[in-house]
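**Student:** structure for this input, please:
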Amino acid sequence: MGTATIQVRVLAVAGTRVWVAASGTLCVPTLRTMHYSLCARIVDERTQFYLDLNQVRRDDALSPAELPRLLPDGRRLRFHIVGAEPATAAALKADARCRAYPDVASAWENWSGQP
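**Tutor:** The predicted model follows:
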């Protein structure tokens, strides 16, 4: 059995928005790593996070009920979940701050339409 890894990188920043893409395996240790990575990117002017999860696979040992721990606290924050597996998207959409997009094109349309 190999070590699970996750890579988180910023692809774009514009105004209040940050587009973050992740790749790898989401499990208990990498969930914590990704959470802290998102927390580090929160500043006063950055309140909308587009989380591109197209290249993320959730480990079966990580229950969907644990997924909301991925998101940093903050009522002013909004999370746009892009391309997540259905169970992952459903678990994150339970948080009122989240909106899910099935693909990059639909998320990009929303991103582009904002000032």
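**Student:** going by C-alpha atoms from here, please, whenever you check contacts or count neighbours.
**Tutor:** OK.
**Student:** grab the longest helix from this protein for me.
**Tutor:** Assignment by DSSP state H gives helix 28-40 as the longest helix of the chain.
**Student:** all strands of this protein, in order?
**Tutor:** 6-14, 17-26, 48-58, 78-82, 98-101 (DSSP state E).
**Student:** to Leu92, which of those strands lies closest?
**Tutor:** Minimum separation from Leu92 across these (Cα to Cα) falls at strand 98-101, 6.6 Å.
**Student:** for comparison, sequence B:
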Amino acid sequence: MGTATIQVRVLAVAGRRVWVAARGTLGGPTVRVLHYCLCARVADARTQLYLDLRELCWDKELSPGELSGLLPAGERLRFHIVGVREALRAPMARDPRCSFHPDAASAWAAWTAQQP
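**Tutor:** So this is what the prediction gives:
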């Protein structure tokens, strides 16, 4: 069995909005890495994180409990999830802070519609 890796890149920052793209394999250890990367990008309680997951592979052994620790805590934080697979969308959809975009174009439309 190989070692799971993940790469996290910041693609854009505008005011309280941050667009982050992740690629690699999302599993137990890499959920924690991605979580800490997201936490480091939270500027204040009203940060909006655009999380592009289109190039992410999912470890089949990833449990819903492990996934629940992915997003940083904060009632006023907002997460725009781009391209999440249906198997993991359901647990994330329970979080009222999340909105989902099927592709980058719809997420970009939401990004550009917001005031800086």
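**Student:** if we can go back for a sec, go through the strands of the first structure and pick out the most buried.
**Tutor:** strand 78-82 (a mean of 23; mean count of other Cα atoms under 10 Å).
**Student:** which secondary structure elements does that strand sit against?
**Tutor:** strand 48-58, strand 98-101, helix 104-112 (3 or more Cα pairs under 8 Å, 6 or more residues apart in numbering; DSSP states H and E).
**Student:** which residues does the shortest one contact?
**Tutor:** Read that as strand 98-101 of the first structure. Contacting residues not belonging to strand 98-101 of the first structure are listed as 78-83, 89, 92-93, 107 [Cα atoms under 8 Å, 6 or more residues apart in numbering].
**Student:** cool, stretch 22-31 of the first structure as well?
**Tutor:** With Cα under 8 Å, 6+ apart, stretch 22-31 of the first structure has contacts from 4-9, 51-59, 61-62, 67, 69-70.
**Student:** that stretch corresponds to what range in the second structure?
**Tutor:** Using TM-score structural alignment, stretch 22-31 of the first structure lines up with residues 22-31 of the second structure.
**Student:** next one: the matching stretch to chain centre, how far?
**Tutor:** 11 Å (Cα atoms, centre = their mean, to the nearest Å).
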